[in-house]
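# fold the following and give me the result.
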Amino acid sequence: MRITCPYCGERDRREFYYRGAATDLDRPAPDAGEEAWENFVFLRENPAGVTRDLWYHEGGCGAWVVVTRNTVTHEVLETRLASEARS
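Next up is the predicted model:
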């Protein structure tokens, strides 16, 4: 898979470190209990299809990049800096 860094251009995905889904997660309150925290930490959706993921360009410029990709075909649909992803 190839990921286009907004600063460095197209690179092999091995230069990047996957950091998880680029979505807002509902973090439990500190006193929410063991089950709520277990669900938050360990139970995540694993959808087939288009996802938005957060990647760190560890082997390059150090940018945080939001990658929109298809998990079935591995096609990268869009990349943007994480600081600009909400706009």
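
# rest of the way, CA atoms for contacts and neighbours
Noted.

# state the helix or strand in which the nearest residue to W55 once chain neighbours are set aside lies.
Using CA to CA, 6 or more residues apart in numbering and skipping the chain neighbours, the partner closest in space to W55 is Y18 (4.6 Å). In this assignment (DSSP states H and E), Y18 forms part of strand 17-21.

# to compare against the first, here's another:
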Amino acid sequence: MLLIHCPYCEMERPELEFRYAGEAHVVRAQDPESVGDEDWGRHLYLRSNPKGLHAERWRHTNGCGRIFNCVRDTITDKISVTYKAGQPRPETAK
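As a prediction, this is how the structure comes out:
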């Protein structure tokens, strides 16, 4: 079981308290009406699936309820860093 550090609660809690919320740092269109169907479909459904470090969004559902980002290694499942939503991905985790 993963232990995940919530950057808002400042606590390390079991993964059962959290929910995966997709890839982090996905840029949304400013004007969705101007995006064509093909581009909109890619935006909604296609995500990177790298082998190695991957920036993800998580929600602390059984705690503060807030969404935050983390960098997790998809090979080892180890989370190297968590950080608040809206902050850039830390340089050490790139």
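
# and the helix or strand just after the strand holding Y18 of the first structure, which residues are buried?
The helix or strand immediately downstream of strand 17-21 of the first structure is helix 34-42, counting by DSSP H and E. Applying a neighbour-count criterion of 16 or more other CA atoms under 10 Å, one finds W37 buried in helix 34-42 of the first structure.

# so helix 34-42 of the first structure corresponds to what in the second structure?
Using TM-score structural alignment, helix 34-42 of the first structure lines up with residues 37-45 of the second structure.

# circling back to that earlier point, and the residue nearest to W55 of the first structure, how far from E78 of the first structure?
To E78 of the first structure, Y18 of the first structure is 16 Å away according to CA to CA, to the nearest Å.

# on that earlier part again, same for the strand holding Y18 of the first structure, what does it pack against?
Contacts defined by 3 or more CA pairs under 8 Å, 6 or more residues apart in numbering; DSSP states H and E place strand 17-21 of the first structure against strand 50-56.

# quick one: the strand it packs on to the second structure mean distance?
Strand 50-56 of the first structure, aligned to the second structure and superposed, deviates on average by 0.9 Å (mean CA distance after the TM-score superposition for the first structure).
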